[in-house]
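Participant: Sequence plus predicted model, see below.
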Amino acid sequence: MKKVLTIAGSDCSGGAGIQADIKTMTANNVYAMSAITALTAQNTTGVTGIVNIAPEFVKSQLEMIFEDIFPDAIKIGMVSSPEIVEAIEYELVKYKSKNIVLDPVMVATSGSNLVENSAIKIMQEKLFPLAKLITPNIPEAEVLSGIKIKDEKDMERAAKIIYENHGCAVLLKGGHSINDANDLLYENGKAKWFFGKRIDNKNTHGTGCTLSSAIASNLAKGYTTEESVQRAKNYISDALLAMLDIGKGSGPLNHSFNINGEYAKEADNE
């Protein structure tokens, strides 16, 4: 079984962050591991508190993982302080990590800020060059590219700017009112569109975490970047179509929509 590591923050309500990553990786048939960068007090309506993990302890988590169960791919999510960014970079370089998918998380689905402004710049300097792929949404891509994105031409221009500035492939997610969930992959100087129909489901808490984790899972299994993106989009579409509806705000996806078996049937009968 392939192994995938998520380096991210914890979401106590289970819809995003580490919890969403582990659910997604398990559903995509890889062995999930985690290094937690922050604890958050949040639910589907918002974030009320963030406690960063000490950088040295983040390093300790990573060392224990790399020295025992070396990951075939890595997903990086919420990294909320410059010191934690530097700790992660040190370990990734030290162990010559591969297949890194970085989701530059800046704001939660609920609109709450998750990352210190000072961490964004150092993340670009330290972690982007190590990544195989980064997965910004429209607001994040506007920050990273320095341009306003109003249409698909702007998406292509922004993705090219980010690619040329940092040397990593870019999956620019178009779900923020630009189009019908069409995403743009910019890799090796070429643009590739992935077309998708917008699903009428208000419950999108953790979609970014889920997508990047699914991509990392498929890279670990040996698929190309393009194949991994398509397979991840298929997974997240099905998870949205399952129409899970829990929580008072923007609820989570049903990450386990395709899990069946003896124990599931037994539970259904209780």
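Facilitator: Perfect, thanks for sending it.

Participant: all contacts plus neighbour counts: C-alpha atoms, from now on.
Facilitator: Fine.

Participant: And the strands in the stretch 101-250 of the chain?
Facilitator: In the stretch 101-250 of the chain, the strands defined using DSSP state E, counting those that start in this stretch lie at 133-134, 169-172, 183-187, 190-194.

Participant: Quick one: the ones you listed as a markdown table, columns for mean neighbour count and distance to Gly17 too.
Facilitator: Conversion of the strands of the stretch 101-250 of the chain to a markdown table gives the following (neighbours: other CA atoms under 10 Å; distance: least, CA to CA, whole Å):
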| stretch | mean neighbour count | distance to Gly17 |
| --- | --- | --- |
| strand 133-134 | 26 | 16 |
| strand 169-172 | 27 | 19 |
| strand 183-187 | 23 | 21 |
| strand 190-194 | 14 | 24 |
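
Participant: A further structure is provided below for comparison with the first:
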Amino acid sequence: MTTVTPAAPTQLLAQTGLEARQAIRSGRWSGHTSGTAPHFVQGNVVILPEALANDFLRFCQRNPKPCPLLAVSEPGDPRLPRLGADLDIRTDVPRYRVWRKGELVDEVTDIGALWRNDLVTFVIGCSFSFEQPLIDAGIPLRHIAQGKNVAMYRTNIQTAPAGPFHGPMVVSMRPMTPANAIRAVQVTARVPAVHGAPVHLGDPALIGIADLATPDFGDAVDILPGEMPVYWACGVTPQAVVMEAKPDFCITHAPGAMLVTDLLDSELAF
């Protein structure tokens, strides 16, 4: 008799932020979080020494499209009570990236051994949080249908600098028909806390993207006849900025492997 090994799941099947974090904390999931915990807000993560925290806070304030702030921790405190009562930033992200002097030196699933009393956590809104409202509006999303991470690209759009922090904006891309693109602008404009409306539609060359088939982060998806690429500012932008600013030490989430919070998408809309 032939034994069939089940295929590895392509999506974390959690219904709430807490359920997602428990699966991540226990080591049962270390992949991307696109499509998980529908209606719960997800966040990008940047962790920096306190000496750089004020500069990065100003950077986020000057660049609200790619870096809409959801929460900032106290120095050395791994908790973010506004985002979840049972939340520990040291264990609750599927994969973390460790940076030293702008170089990616490691990718881990737990940062307890790296934690310091001077570290400040920034949680930045994520486009995954508006994907369920897009689906609810009847707009299909190919990367979710295919169990992929969203495609992300560095652009020639420069961010407004603050202190040592500067660099290019990163965007996420979703292919859509023109009619769905118009509807997507309407839906996402209501949620500026998770990037808001798109920053560009159509020709990738106009924002410095050479080849949509080779994203800088995430997974490529096909653009079918009659569709156009639609681009949103992305919370992976700080990782491009870290490469430029070269701080001595920084921790971020791995692209697509987000912090899933207890906030509901409806709490962010206006």
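Facilitator: The structure has been received and is ready for your questions. Small disclaimer: the values here were computed from a predicted structure and weren't measured.

Participant: what TM-score do we get after superposing?
Facilitator: Comparing the two superposed chains by TM-score structural alignment, normalised by the length of the first structure, the resulting TM-score equals 0.27, with 117 aligned residues with a CA RMSD of 5.8 Å.

Participant: so can I have a markdown table of the strands of the stretch 101-250 of the first structure showing distance to Ala20 of the first structure?
Facilitator: Supplementary listing: these in a markdown table, determined by distance: least, CA to CA, whole Å:
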| stretch | distance to Ala20 of the first structure |
| --- | --- |
| strand 133-134 | 18 |
| strand 169-172 | 19 |
| strand 183-187 | 21 |
| strand 190-194 | 23 |
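
Participant: who wins for proximity to Ser212 of the first structure among those strands?
Facilitator: The closest of the strands of the stretch 101-250 of the first structure to Ser212 of the first structure is strand 133-134. By CA to CA, the value is 8.4 Å.

Participant: and Asp154 of the first structure, how far is that from Lys160 of the first structure?
Facilitator: 10 Å (CA to CA, to the nearest Å).

Participant: repeat for Val85 of the first structure
Facilitator: For Val85 of the first structure relative to Lys160 of the first structure (CA to CA), the value is 24 Å.

Participant: Against which helices or strands is the helix or strand hosting Val4 of the first structure packed?
Facilitator: Assigned by DSSP states H and E, Val4 of the first structure falls within strand 3-11. Other elements packing on strand 3-11 of the first structure under the criterion 3 or more CA pairs under 8 Å, 6 or more residues apart in numbering; DSSP states H and E are helix 17-27, strand 31-43, strand 73-76, helix 207-220.

Participant: Please convert these to a markdown table, extending it with distance to Tyr235 of the first structure and mean neighbour count.
Facilitator: Listed next are those as a markdown table, based on distance: least, CA to CA, whole Å; neighbours: other CA atoms under 10 Å:
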| stretch | distance to Tyr235 of the first structure | mean neighbour count |
| --- | --- | --- |
| helix 17-27 | 9 | 26 |
| strand 31-43 | 17 | 21 |
| strand 73-76 | 17 | 28 |
| helix 207-220 | 8 | 29 |
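
Participant: The ones you listed into JSON lines, with extra columns for distance to Lys190 of the first structure?
Facilitator: Formatted as JSON lines, those follow (distance: least, CA to CA, whole Å):
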{"stretch": "helix 17-27", "distance to Lys190 of the first structure": "28"}
{"stretch": "strand 31-43", "distance to Lys190 of the first structure": "32"}
{"stretch": "strand 73-76", "distance to Lys190 of the first structure": "23"}
{"stretch": "helix 207-220", "distance to Lys190 of the first structure": "19"}
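
Participant: Would you mind telling me which of the ones you listed is nearest Ser228 of the first structure?
Facilitator: helix 207-220 (5.0 Å).

Participant: Remind me what that closest one packs against, helices and strands.
Facilitator: strand 3-11, helix 17-27, strand 73-76, strand 100-102, helix 225-241.

Participant: give me that answer again for 7 Å
Facilitator: Applying 3 or more CA pairs under 7 Å, 6 or more residues apart in numbering; DSSP states H and E, one finds that helix 207-220 of the first structure contacts helix 17-27, strand 73-76, helix 225-241.

Participant: Mind checking what helix or strand follows the last one in sequence?
Facilitator: Per DSSP H and E, the first helix or strand lying C-terminal to helix 225-241 of the first structure is helix 262-268.

Participant: which parts of that following helix are buried?
Facilitator: Within helix 262-268 of the first structure, no residue is scored as buried using 16 or more other CA atoms under 10 Å.

Participant: Equivalent analysis for stretch 218-235 of the first structure, please.
Facilitator: Within stretch 218-235 of the first structure, the residues that count as buried by 16+ other CA under 10 Å are 218-221, 225-226, 228-233, 235.
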